[in-house]
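> Okay, here's the prediction I keep looking at, along with the sequence it came from:
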Amino acid sequence: MRDSIAHSHGIPVILNPAPARALSDELLSQVTYLTPNETEAGILAGIAVNSLETAKQAAQILLQKGVQHVIVTLGSKGALIVNHEGVQHIPGFPVHAVDTVAAGDSFNGALAQQLTSGKSLKEAVSFANAVGALTVGKAGAIPSLPWLAEVEQFLKQEAARLE
């Protein structure tokens, strides 16, 4: 099966299951990081996802299918990391959403960049949340993608705001 090349060579696989549709258990068992939004998580798990608790339940079902880490993206509520080590909610950032068109793509790109840079999963998801928050603040797909300096400045401002 062609889909197993990366998995068979020990290369981490990140799968953003968009657009939402059912996927085989065989494919899911080869995924290192699965990043569904609430709708996608519900379709993949076969349950309605409308809260942190149901997101956790859906993620647990997906872990049973062989996914190593499930990161349910929750929009302004952040993301929920579920793996065999436990469950961790990574809060989102309060922003005014203008256009959500590239939010998932920017989140996944940022997650991949951070993981390949050696960041922990928690750090990578927090950074990806910030990228997603900045992305929805502008209209359009490509024009909304933030530069690294913008993300770093945003994170500094958010840290100062919370102090």
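Sure, I can see it.

> all contacts plus neighbour counts: C-alpha atoms, from now on.
Will do.

> Need the three-state assignment for residue 70.
Following DSSP: H, G, I helix; E, B strand; the rest coil, the label given to residue 70 is strand.

> What is the burial count for it?
Using other Cα atoms under 10 Å, residue 70 is surrounded by 30 other residues.

> this is the comparison structure:
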Amino acid sequence: METSAHVPVVVVGSLNADLTVRVQRHPRPGETLTGDGGGMTPGGKGANQALAAARTGARVAMVGAVGDDQAAMVALSLLEADGVQLAAVARREGPTGLAVITVDTKGENSIVVVPGANAGMDAAAVEVHGELIGAAQVVVLQGEIPRSGIEAAIGCATGRVVLNPAPVLRLEPALVRRADPLVVNEHEAAEVLAQLAETAHDVPAGTSAVQTTPAADPRALVDSLLAAGVRSVVLTLGGAGCMMADAEGITAIPAAQVDAVDTTGAGDAFIGALAGRLSTGADLRDACRFASQVAGFSVQGVGAQPSYPRLEDPLPPLAAHAAS
């Protein structure tokens, strides 16, 4: 079933309503704290990335699902306002996905996600939109829908696959190697590398990430992922920027020079901006530099989607040098 005309960027993933609470500090186990309610805003890693891509000027379609509750209107509100095509978003009985987010005074967050309608995005639900996915220049995927849906989307894709396995699921190694790029933080990189290592003849199945990955060395992590057959890698390092690697080598890219207010959704802003810029034909290095600026802009505002820049917003400069 075709749901839309050819669209350069197709995001297959989650849509949530985010309930944000601001706290002085994050609670300890068993502790109750009083916080300030920030209200409910649209979220979900898939929707966040779709919005960030659209706000770079890219034409974007979203493939996903929401429930039949009032939270669905919240989840779709900014995507609709910014022109993301939503014909491939299903409306299901039951609740929309929900994320409960606590943000401390340093801007650091912790998040608990209840999947809701996202749990129904399996292979069958994704393959209905195979023509839309197959026609895209860039297909963007995360880890907040079922494994079978992610694998089906990669199978449908003929263009570039941007894979952000967050949270990390156990995917077919051959499909992980389709990523171009694989976008991961250090923890996710170690988990993915451990899974890929299990398929190597000289590594016994079940070997842990601690035994198979160079834990404290970002460059070694990137080298190891390339050696394991991943086409290109972007390793995000928070306030230290990112490290990207492809067949031409490894480049360290600095973060933007900003004072962070709220880091919620900054990684999604990075990935959406990256996908949007790649869809214009930019090379991966230039796309990463642009994405770092967009992510830097986003941490200066509160929440995920509401903090993402539009085309007219001036982006912060990158630091002169990447952190070592």
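Sure, I can see it. Remember, it's a predicted structure, so these values are computed and weren't measured experimentally.

> where do the strands sit along structure 1?
Secondary structure of structure 1 (DSSP state E): strands located at 14-15, 33-34, 69-73, 79-83, 86-90.

> looking at those, which is buried most?
For the strands of structure 1, the largest average neighbour count (mean count of other Cα atoms under 10 Å) is found in strand 69-73, namely a mean of 26.

> Onto which residues of structure 2 does that strand map?
Mapped onto structure 2 using TM-score structural alignment, strand 69-73 of structure 1 covers residues 232-236.

> So what's the gap between the matching stretch and the chain middle?
12 Å (Cα atoms, centre = their mean, to the nearest Å).

> Contacts for that stretch, please.
179-186, 189, 218, 222, 225-226, 242-247, 267 (Cα atoms under 8 Å, 6 or more residues apart in numbering).

> ok, the equivalent of residue 293 of structure 2 over in structure 1 - contacts?
In structure 1, residue 293 of structure 2 lines up with residue 130, judged by TM-score structural alignment. Counting by Cα under 8 Å, 6+ apart, residue 130 of structure 1 touches 92, 93, 151, 154, 155.

> list the ones among these that structure 2 also has?
Counting by both residues aligned by TM-score structural alignment, their matches' Cα atoms under 8 Å, structure 2 reproduces these contacts from the contacts of residue 130 of structure 1: 92, 93, 154, 155.

> Can you tell me which of those end up in helices?
154, 155 (DSSP state H).

> Farthest pair within the kept ones among the contacts of residue 130 of structure 1?
Farthest pair in those (Cα to Cα) is 92 and 154. Separation: 12.6 Å.

> The two: which is more packed in?
Remark: of residue 92 of structure 1 and residue 154, residue 92 carries more neighbours, 21 against 17, as counted by other Cα under 10 Å.

> nearest residue to the corresponding residue of structure 2 for that one other than its sequence neighbours?
Under the alignment by TM-score structural alignment, residue 92 of structure 1 pairs with residue 255 in structure 2. Distance criterion Cα to Cα, 6 or more residues apart in numbering; nearest residue to residue 255 of structure 2, sequence neighbours excluded, is residue 241 at 3.9 Å.

> Wait, the one you found touches residue 251, no?
No: assessed by Cα atoms under 8 Å, residue 241 of structure 2 is found out of contact with residue 251, at 10.9 Å.

> mind listing the helices for structure 2?
Along structure 2, counting by DSSP H, helices occupy 45-54, 71-81, 123-127, 130-135, 147-156, 173-176, 186-197, 209-212, 218-227, 266-278, 284-298.

> Could you dump these into JSON lines and include distance to residue 308 of structure 2?
Shown next, in JSON lines, are the helices of structure 2 (distance: least, Cα to Cα, whole Å):
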{"stretch": "helix 45-54", "distance to residue 308 of structure 2": "6"}
{"stretch": "helix 71-81", "distance to residue 308 of structure 2": "11"}
{"stretch": "helix 123-127", "distance to residue 308 of structure 2": "27"}
{"stretch": "helix 130-135", "distance to residue 308 of structure 2": "25"}
{"stretch": "helix 147-156", "distance to residue 308 of structure 2": "25"}
{"stretch": "helix 173-176", "distance to residue 308 of structure 2": "28"}
{"stretch": "helix 186-197", "distance to residue 308 of structure 2": "24"}
{"stretch": "helix 209-212", "distance to residue 308 of structure 2": "34"}
{"stretch": "helix 218-227", "distance to residue 308 of structure 2": "27"}
{"stretch": "helix 266-278", "distance to residue 308 of structure 2": "7"}
{"stretch": "helix 284-298", "distance to residue 308 of structure 2": "5"}
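
> Return the most buried member of those.
Of all these, helix 45-54 carries the top mean neighbour count, a mean of 31, counting by mean count of other Cα under 10 Å.

> by contact count, what packs against that helix?
Helix 45-54 of structure 2 sits against strand 9-12, strand 60-66, helix 71-81, helix 266-278, with contacts defined as 3 or more Cα pairs under 8 Å, 6 or more residues apart in numbering; DSSP states H and E.

> so the first one corresponds to what in structure 1?
Under TM-score structural alignment, the alignment places strand 9-12 of structure 2 onto no residue of structure 1.

> Just list what that strand packs against, helices and strands only.
When contacts are defined as 3+ Cα pairs under 8 Å, 6+ apart, strand 9-12 of structure 2 sits against helix 45-54, strand 60-66, strand 138-141.

> what's next to it, contact-wise?
46-47, 49-50, 53, 58-64, 126, 132-133, 136-142, 150, 153, 275-276, 279.

> residues contacting the most centrally placed residue in structure 1?
The centroid of structure 1 falls nearest to residue 35 when counting by Cα atoms, centre = their mean (4.2 Å). By Cα under 8 Å, 6+ apart, the contact list for residue 35 of structure 1 reads 14, 15, 16, 17, 70, 71, 72, 73, 108.

> I appreciate the help and will end here.
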